[in-house]
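Asks: Test case, fold it:
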Amino acid sequence: MERDDFFKALRESLVDSRTRFYRNLVFIEKKDYLDELRAVLSIYKDVVGGSRTAYAFHPWATGSKERLSNLRDLLGKFDDIDYSSSEYYLGKTYDLVVLDLVDNFQPNYIGRLVDLTSGGGLIVMYTDNLTENKIFRNSIARNGVVYNFYEERFRRKLKEHQGIFSIDTEYHVNRFVGEVKPTTEKKPLKSMFFPKELHDLCLTDEQDRVLEEFRILQRGGKRMLVITAPRGRGKSAVTGLGIAALIADSTRERVRVVITAPSLASASQIMEFAKRGLDVLKVPNEVEMSDLGIIRAVRGDHFSVVFVSPETAIGEDGDFLVVDEAAAIGINFLAQYANRWRKVVFVSTVYGYEGSGKAFLRYLRSVLEEKKAWTRWLTMSKPLRYAEGDPVEMWLYDALLLNPEPIRTGSLDSVEFLTLDKEKLFTDDNQLAQVYGILVIAHYRNNPDDLMIMGDGPHHILKGIRTEGGFISVTQISEEGNLPDSMIDLALKGGTFDGDLIPDRLLKHARIREIGKLKGWRIVRIATLPELQDKGFGSQLLRMVIEDAETQGIDWVGSSFMGDRKVLKFWVRNGFTPVHVSPKRNEKFGDFPVVVVKPISQISRKIMGIASHVFKEKLLNTIHDVYFNMTPEVAAILLEGSRAHSEIKLNKIHLAKIVAFLQGTSPYESSADGIHVLTLKYFWDGNRDWKLDEDLEKVLLAKVLQGMPWSYLNTVIGKGRTSSTEAIHEAVQILAKKYYNLDEESDIGISLDSLDDEFTTR
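Replies: Take a look at the predicted model:
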């Protein structure tokens, strides 16, 4: 197409989009991009005039500010967005969004910022070349090599979808000729419980409906409200209005609402609309702002709405807890919220740039069912920023694979194990959606960057089990180790580097230099179709991977993940040994990152055996300090998974105190030292072929080793002081009998002479 025809078509599409409320996108990949970029912006300015504009870039990159300066006369008044701070703009809406991709091409940022554009608006992305000298792409490289499978597919998707205009060596036009659902006025509610002033702030019938559902939180008992939607559906806004409604309608002397989210920026829309709702109801209030100008708290004479971090929210007191972007918070935190709070609102994006989807809903549903909490599930689907059927949204979901759906399988009579050809995979949309869909649907923590890493990383391998109907189980593997001496020295001195996660962690914590020389496979993800989970296919795939690793001279197979109870059990059950747990709990997810390893070569078995012993020693010696807030269930699985053994000896005074405790003549506090050593003996016993009941292990870990106050045990393990003491008594009774054949009838007579062989005095 000729240049003049291209810009004529763009002008006509911009006019049409403003009538039908859809968006257009221009992509420029050309060495001399500036003239084309200025021409696009000039046409937009001519058609639209003044507009809400955002310009995103890396301001610290060489030349980036100069590029922006060349466009200021065409941008007018605009928000300049540093990509690394782009989450702070998620609640805003723009007519024109310009993305500078010269220094970096990163899917996360594209997914996040394209969604900020309103109907009738334009997204412009420009770069000199999509694959050369890009920050994120360079971080994926291994030994200077990086593929471009992701970028080639991205370019192809730009040509396939309507509403997209692209410029490279030629001019490509694909005007939107499809249908959109016209925006319709809200239908008036036949009846409403909450004030009309709040409903007037709702833009859609869906928001009206969701707002009314907040009344269920005023009823007695434990009640949960779950609101999910793709990005841009108004769920955070209506949640803020719901908070205002609950406050205004409350008959209590004081109402306290606690809001938590991965960051204050994530909760900004809830805070903003809570205040807006209180204002229209004429409820006097004052706000507390953060340094970045985001509302941190809203307070009045009889209420407060405050933001706290996900970890802090567990121990907070209040009437209502609101969890925004719940899919980005660890299940461990969500479970504790459901256990600790009586009224909780979970709000989360499904699909969108987080890519969470059905997996998150499945995890959350299982948590709430386990807590036996009455729950109302609400979904929202109608976009607010643009019309239904918007072509840019269709392109975005396809290009970034935000909602991949794996194909349901047929017969399972014959299966084959294979390594996938990534080049072919990224040219076959059906197979890619199936493979990536299995990984996404089984893991709720996903983001668009994952797909690019999987495709472009030369050290990332895909293996799977396939039937006649398609793949049923898939794993993504990262090749690690075989490090040069310089990188080993760097790790031992505290330095960090991209990739090689497991060697890096073990070098720092086990301090054995040879670890860096071993060649390993780290399982980044392993997943099975949901309907076939818990049927052994994941374990079967893992066994096949290990057999494959043996034939290829790999020293170890391992994995690193957040220490979720269910996931950890899977790895331990399959013979993997815990060798490292981060000394810091992940503040965002609420779990401790864990490393597990299955050694293959002889030298690896020796090294990992030492690493396992070092790990177990650290965990047991510091569980009252470094790991004091580790979930006892997780600690129990970690200790069970490490078969490292050490003889722990109790002296006669310890044994006498234990017998006195069993007899009831000595309270727990008086016998705690003896019980502590007996508990250590149990967990250090790597030779036993028996184990205590899980509930007994949990109380021993929580009280005896972690030293939790009696009052805290109810929150952590669901047992009060009386039931916890009874459980400790039962556990001590079993251990004393197993190890020393002692019970409450035993008589340990102690004299000075009988202690000569155990104690020496000066």
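Asks: all contacts plus neighbour counts: C-alpha atoms, from now on.
Replies: Noted.
Asks: Quick check, central residue of the protein?
Replies: Arg445 (3.8 Å; Cα atoms, centre = their mean).
Asks: which one is it nearest to, not counting chain neighbours?
Replies: Ser356 (5.9 Å; Cα to Cα, 6 or more residues apart in numbering).
Asks: Would you confirm that the one you found contacts Asn446?
Replies: Yes. At 5.9 Å, Ser356 and Asn446 qualify as touching, with contact defined as Cα atoms under 8 Å.
Asks: So which of the two has more stuff around it?
Replies: Shown here are Ser356 and Asn446; by other Cα atoms under 10 Å, Ser356 has more neighbours (26 against 22).
Asks: The structure of the following sequence is requested for comparison with the preceding one:
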Amino acid sequence: MTLSSLAADLRAEAARANERRALVLTGDADATRAAAVDAIEAAGLPIPDCTAVSAAEDWPFEHVGPRKSRELLGRTQQAVVLDGHDECSPNAIGRTVGAVDGGGLYILLAPDLDSWAERHDAFDETLAVPPFGVDDVTGQFRRRLVATLREHPGIAICDVDENYDGPEENAVEIQDDGLTDPWPARPREPPEPPEGASFPDDIYRACETADQADAVRELEALGNTAAESAPAVIVEADRGRGKSSAAGLAAGALAREGRDVLVTAPDRRGTYELFARARERLEAADALAGAGENRIAADSGGCVRFARPPEAADLPDDPDAVVVDEAAALPVSLLERFLDGPPVAFCTTVHGYEGAGRSFDVRFRSSLADSEREVIDIRLDEPIRYAAGDPVESWAFRALLLDARPPVDQLVADATPETVEYEELTPERLLADEHLLREAFGLLVLAHYRTEPDDLVRLLDAPNLTCRALLHEGRVVSIALLAREGGLCEATRERVYRGERVRGNMLPDVFTSQLRDQDGGEPVGYRVMRIATHHAVRSGGLGSRLLGEVEAEFRASEGRDADLRGEQVAHAGRQGAGERVDYLGVGYGATPELLDFWAGNGYRTVHLSTTKNDASGEHSALMVRPLTDTGADLAGRHATWFRERATGVITGPLAGVDPDVVRRALRAVDDEAVPAEAGLSERDWRVVVDAANGMGSYHAAPAAFTELALRELILGEADLDAEAERLLVEKVLQNREWEAVADDLDHVSTRMTMRAFGDACEPLVEAYGTAAAKAHRGYWE
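Replies: Modelled structure (predicted):
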């Protein structure tokens, strides 16, 4: 069998079954690239429907660079060539494998498979964060990837000689032909318009499957503005099932009716299919009035428009309906904001590159249950681009762990802090136990709203990462992914101070470049990148138990060598055995609940970012838990600097932040950051005492009130209730108008709010006032 005949047979078999086949060409880079072109021609695949993702540019058809594989999301091609010689990331595999249509070929180019794991490429360089080098990056992921390629059906593997000179020559050795002799695909019957549907028949005739037609039928609820409570439609599917297209068909139908449909997604490019289907239906009905990059208008006055998630959550211009595409890739706190608006559809990928739906399913559904929304569920199972059971899809799921899940609830429901064991999950152990790997990665997927396939490589290969877990009867119930940071040499710290970014060192980077601490990258810290507890046993103390075990383990390092750097650290192991660890840290999108959790585990606020995260709309909190005197010095000075700049940033860029976030962030500041004395003048104290007795004004001495508000929000010695603290935040620190404060606090009048402000001042005088201040209270008796 020659490469030509093999390619033709693979294509014929794929077409007969409406499946895809994979062809792996290994060997010299130039030779495999030439062989890929020949294989496509021999298979009779149309050149305009082929794309290469490659660092090389000499291709006879469309090609994009390795870092631009995202451009294939939402597209369908007859063949995709992924060139893994210069760079091969799991994200690129996840993006490209779904772009191949039924009857097509997915062609992977790679070095010799036996030695691929020992080679280093451009993707490995992204994992080599200082002080580690690329030689410290392991090849565990590629070793596992090669094993899956050799084990899965439907994958042909050919070794290409470096002197390759054509598909008919003997320069290709076929290791596995990948042929499966499948049954022919059954013809797909086009769906009929359902009875009683309100959308026009042409909308349903544009559907590819019965599943998709059912989804569009349920999405008609987005036009039901007469319902007592606005419905929420949940559309779940694996990638390639047509959920975004279904949403686009529904959006186009609503726009034809004159409805304003607001669409949002983590990435505008990911809504390509949705907007394409909406425009297609408007054009088909001669109803298209105009189309721009982010807006399609209908002649009825309706439209389909896009807004980024944080802005869309504010429901700009009062849309009639909202579609949130790839909802699983957005934080739950942001999704919850859409529940206060018009009818909304949440479309989410269950397993796939775009994000894992498990977190959405577990966490967001509880919010839906607590809302007054009518919830309509629809799931699409039938693939559109290829037949069910496609072997290339099965391979991608396993290779990238797209369907990884935590243990089933019943196996861990009895887990408590007393029944679990604390363990390090090394890459070697994870790779030796596929069930453990799937459980660990599945739980990490829950820890973050946008876990990507690249994160699997980081777990297995990144030299700066290490993993700790709690196991209940051998099952993973809580897990933490830790990133070593800091310990940077003087030259690197100087470059960062001058503005150069340093990969994989989030806290030292912020300390040094943003907060202007020249020594901020010197102490060694471990940042908790991800932490998750199984949903069946959440709120049972397991997360705190895990953090406590991590602290105890790394606190024991206090007597170790603090001067290990670079190769010494790598030689000591991924977790830097023998290296002293000065602090534990964390950075996350700040919410009151998370601030309370981390503060309850001894972490102290050192920074609150002044800009919002693009996807979540939240400000990031940085917190530190010192383990050594060096770590305490770092945390102490940054806590002091945070308190000193708090007035300026809370009045400025943080003026619109949730007061409860400000309250919790300040309460988590180390008490030692507060001076022993308030430092108010005698006149300042008179103004405060007079305000407590209904006279005078906050504006008579704003700096004095600001100092007392900060003092109380950090120390809490006046024991104010939550509403009084919010009042201090909004009026004193955020400098909002009295009317706005009264409205936020649901007070009946500004006069009531001013009276409440005076009531809050009285305990401040009692807790922090000088003898003269307390004596002045007698004036009002």
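Asks: just to revisit the earlier point, can you tell me which residues contact the counterpart of the residue nearest to the centre of the first structure in the second structure?
Replies: Residue correspondence to the second structure (TM-score structural alignment): Arg445 of the first structure is matched to Arg450. Applying Cα atoms under 8 Å, 6 or more residues apart in numbering, we find Arg450 of the second structure in contact with 328-330, 354-356.
Asks: repeat that for 10 Å
Replies: 266, 327-331, 353-357, 359, 615 (Cα atoms under 10 Å, 6 or more residues apart in numbering).
Asks: Before we go further, it is sitting in a helix, right?
Replies: No. Membership of Arg450 of the second structure in a helix is not supported by DSSP: H, G, I helix; E, B strand; the rest coil, which gives coil.
Asks: Stretch 240-257 of the second structure aligns to what range in the first structure?
Replies: The aligned range for stretch 240-257 of the second structure is 232-249, by TM-score structural alignment.
Asks: Show me which residues of that stretch are buried.
Replies: Residues of stretch 232-249 of the first structure classed as buried: 232-248 (neighbour count, 16 or more other Cα atoms under 10 Å).
Asks: Test my guess that Arg153 of the first structure contacts Thr427.
Replies: Yes. Under the criterion of Cα atoms under 10 Å, Arg153 of the first structure makes contact with Thr427 at 6.9 Å.
Asks: whereabouts in the first structure does the longest helix belonging to the second structure align?
Replies: If you go by DSSP state H, the second structure has its longest helix at helix 629-651. Aligning helix 629-651 of the second structure against the first structure (TM-score structural alignment) gives residues 602-624.
Asks: buried residues in that stretch?
Replies: Applying 16+ other Cα under 10 Å to stretch 602-624 of the first structure flags 604-605, 607-620, 623-624 as buried.
Asks: ok, back up a step: next structured bit after the longest helix of the second structure?
Replies: Heading C-terminal from helix 629-651 of the second structure, the first helix or strand you meet, by DSSP states H and E, is helix 659-667.
Asks: after superposition, how close is that following helix to the first structure?
Replies: Once fitted to the first structure, helix 659-667 of the second structure is off its aligned match by 1.6 Å on average (mean Cα distance after the TM-score superposition for the first structure).
Asks: Centre of the chain to the following helix or strand past that helix, how far?
Replies: Once the chain leaves helix 659-667 of the second structure, the next helix or strand it forms, by DSSP H and E, is helix 682-692. Helix 682-692 of the second structure has its C-alpha centroid displaced from the chain centroid by 49 Å (Cα atoms, centre = their mean, to the nearest Å).
Asks: and what of stretch 374-393 of the second structure?
Replies: With Cα atoms, centre = their mean as the basis, stretch 374-393 of the second structure stands 23 Å off its chain's centre.
Asks: Over to stretch 218-230 of the second structure?
Replies: Per Cα atoms, centre = their mean, the displacement of stretch 218-230 of the second structure from the mean C-alpha position of its chain is 30 Å.
Asks: Show me what the helix or strand where Arg365 of the first structure lies is packed up against.
Replies: Taking DSSP H and E as the criterion, the element that holds Arg365 of the first structure is helix 357-370. Other elements packing on helix 357-370 of the first structure under the criterion 3 or more Cα pairs under 10 Å, 6 or more residues apart in numbering; DSSP states H and E are strand 223-229, helix 331-340, strand 343-349, strand 374-379, helix 429-442.
Asks: That helix against the second structure, how far on average?
Replies: Helix 357-370 of the first structure sits 2.8 Å off on average (mean Cα distance after the TM-score superposition for the first structure).
Asks: and that helix, which residues are buried?
Replies: Neighbour-count burial for helix 357-370 of the first structure, with 16+ other Cα under 10 Å as criterion, is recorded at 357-361, 363-364, 367-368.
Asks: okay but Leu74 of the first structure is in contact with Leu41, surely?
Replies: Yes. Assessed by Cα under 10 Å, Leu74 of the first structure is found in contact with Leu41 at 6.3 Å.
Asks: So which of those two has more stuff around it?
Replies: The residue with more neighbours, out of Leu74 of the first structure and Leu41, is Leu41; 19 against 16, by other Cα under 10 Å.
Asks: can you tell me which residues contact the more buried one?
Replies: If you count contacts by Cα under 10 Å, 6+ apart, then Leu41 of the first structure has 47, 71, 73-75, 96, 98, 122, 124 around it.
Asks: Columns secondary structure and distance to Leu412 of the first structure on top of those, output as CSV?
Replies: Output for the contacts of Leu41 of the first structure, formatted as CSV (DSSP: H, G, I helix; E, B strand; the rest coil; distance: Cα to Cα, whole Å):
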residue, secondary structure, distance to Leu412 of the first structure
Val47, helix, 58
Leu71, coil, 59
Asp73, helix, 63
Leu74, helix, 60
Leu75, helix, 58
Leu96, strand, 51
Val98, strand, 49
Leu122, strand, 48
Val124, strand, 47
